[in-house]
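K.L.:
kindly return the folded structure for what I paste below:
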Amino acid sequence: MNAMNAQDPFRRLERIERVARGMDRAFRLPLTRIRLGWDSIIGLIPGVGDTLALAPALWIVHESRQIGAPKPLVAQMLGNIGVDWVIGLLPLVGDIFDVGYKSNSKNAALLRRWLEDRHSRPGTGTAAPPNYRSAEAA
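P.N.:
A predicted model of the protein is given here:
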């Protein structure tokens, strides 16, 4: 694998992270430390907002599959999206949840961790399989 091919997944990851930032943390509420993104704003549209916000979230999963993310990781990412979507459908409670849950950022962090584990130099990793769940806290 040449250097250009090794960098391509990380370029795609950077684009995924930019989309995730825009969807989850694009704006800061004045006089607070609360950040929200287009996902929260679009989610305010009753009935269709949360469904519209699925498009960029599913694009992130699609790109992850194109990069080669394993099925268990993709399933976890889809689970994050599902939780965000289902709870986001609830009036008011869902809107508040959207501000804090940030499924796109969680999924981008999961993908970054997997990519870094996959592309680390031989002998620098651990013998234990990576725990993708711990990336959710990021």
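K.L.:
make it CA atoms for all contacts and neighbour counts henceforth
P.N.:
Fine.
K.L.:
how much space between Asp39 and Lys102?
P.N.:
Asp39 sits 8 Å away from Lys102, taking CA to CA, to the nearest Å as the criterion.
K.L.:
more neighbours, those two?
P.N.:
Asp39 (30 against 24; other CA atoms under 10 Å).
K.L.:
count the residues that sit near Asn5.
P.N.:
Neighbours around Asn5, by other CA under 10 Å: 9.
K.L.:
what's in contact with the stretch of helix or strand it belongs to?
P.N.:
Under the criterion of DSSP states H and E, Asn5 resides in helix 3-25. Residues from elsewhere that reach helix 3-25 (CA atoms under 8 Å, 6 or more residues apart in numbering): 35-40, 56-57, 60, 63, 67, 99, 102-105, 108, 111-112, 115, 119.
K.L.:
please generate a structure for the following sequence too, so the two can be compared:
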Amino acid sequence: MRPDQLGIDLPLGKDVHSIRRRIEAMEVVLERSFVIPGINRPVGLDSIIGLVPVVGDIIAMGMGAYIVWEARNLNLPKWKLLRMASNVAFDTAVGAVPVVGDVFDFMFRSNTRNLRIVKKHLDKHHPETRVIDQ
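P.N.:
Below you'll find the predicted structure:
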């Protein structure tokens, strides 16, 4: 199925604005898909699939690596890409530890950190893609 058939409006282009929207959408899915009732803390797939030993952490790492790959398509400097990759690697390594890693996944949001790096770069070098957050 195509994304538009699923009710998802993601641009498929290779332009800066389309890539930014895809990265933002992936961050929402991984970090803020829904809110836990009672504590009003948003969580996403990264925390949920991280509960599955080994396989869940590998899948979460792959999804986080997608954000780094898209950032590479935006021609971010290598040092920023390395910083983003280290965020994903650190999240994966600590997240792989049973119980402690699951709590860590809940608190450390590597994908949100990586989105912040991408937004800061784009706001400086491509201000026309800036979106006012609500």
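K.L.:
quick check: TM-score for this pair?
P.N.:
The TM-score (TM-score structural alignment, normalised by the length of the second structure) is 0.81; 115 aligned residues with a CA RMSD of 1.5 Å.
K.L.:
in the helix holding Asn5 of the first structure, what's buried?
P.N.:
9-10, 12-13, 16-25 (16 or more other CA atoms under 10 Å).
K.L.:
show me what Val54 of the second structure aligns to in the first structure.
P.N.:
By TM-score structural alignment, Val54 of the second structure lines up with Gly47 in the first structure.
K.L.:
list the contacts for its match?
P.N.:
Leu89.
K.L.:
make sure it is indeed in a strand.
P.N.:
No - read with DSSP: H, G, I helix; E, B strand; the rest coil, Gly47 of the first structure is coil and lies in no strand.
K.L.:
which residues of the first structure fall in helices?
P.N.:
Here the first structure has its helices, by DSSP state H, at 3-25, 38-42, 49-52, 54-67, 71-88, 93-101, 103-118.
K.L.:
distance to Leu31 of the first structure added to those helices, as CSV?
P.N.:
Shown next, in CSV, are the helices of the first structure (distance: least, CA to CA, whole Å):
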stretch, distance to Leu31 of the first structure
helix 3-25, 16
helix 38-42, 18
helix 49-52, 26
helix 54-67, 29
helix 71-88, 25
helix 93-101, 16
helix 103-118, 23
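K.L.:
roughly how far does the residue mapped onto Glu24 of the second structure from the first structure sit from Ile41 of the first structure?
P.N.:
The alignment partner of Glu24 of the second structure in the first structure, by TM-score structural alignment, is Glu17. As judged by CA to CA, Glu17 of the first structure and Ile41 of the first structure stand 19 Å apart.
K.L.:
again with Lys102 of the first structure
P.N.:
13 Å.
K.L.:
also Gly79 of the first structure?
P.N.:
22 Å.
K.L.:
and Phe97 of the first structure, by the same measure?
P.N.:
Taking CA to CA, one finds Phe97 of the first structure at 12 Å from Ile41 of the first structure.
K.L.:
likewise for Val19 of the first structure?
P.N.:
Using CA to CA, Val19 of the first structure is found at 15 Å from Ile41 of the first structure.
K.L.:
likewise Leu92 of the first structure?
P.N.:
From Leu92 of the first structure across to Ile41 of the first structure, the span is 12 Å (CA to CA).
K.L.:
neighbour count winner among those two?
P.N.:
Ile41 (17 against 11).
K.L.:
what does Ala57 of the first structure correspond to in the second structure?
P.N.:
By TM-score structural alignment, Ala57 of the first structure lines up with Gly64.
K.L.:
what sits against its match?
P.N.:
Val88, Ser110, Asn111 are the contacts of Gly64 of the second structure under CA under 8 Å, 6+ apart.
K.L.:
got JSON lines for these, with neighbour count too?
P.N.:
Listed next are the contacts of Gly64 of the second structure as JSON lines, based on neighbours: other CA atoms under 10 Å:
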{"residue": "Val88", "neighbour count": "24"}
{"residue": "Ser110", "neighbour count": "24"}
{"residue": "Asn111", "neighbour count": "28"}
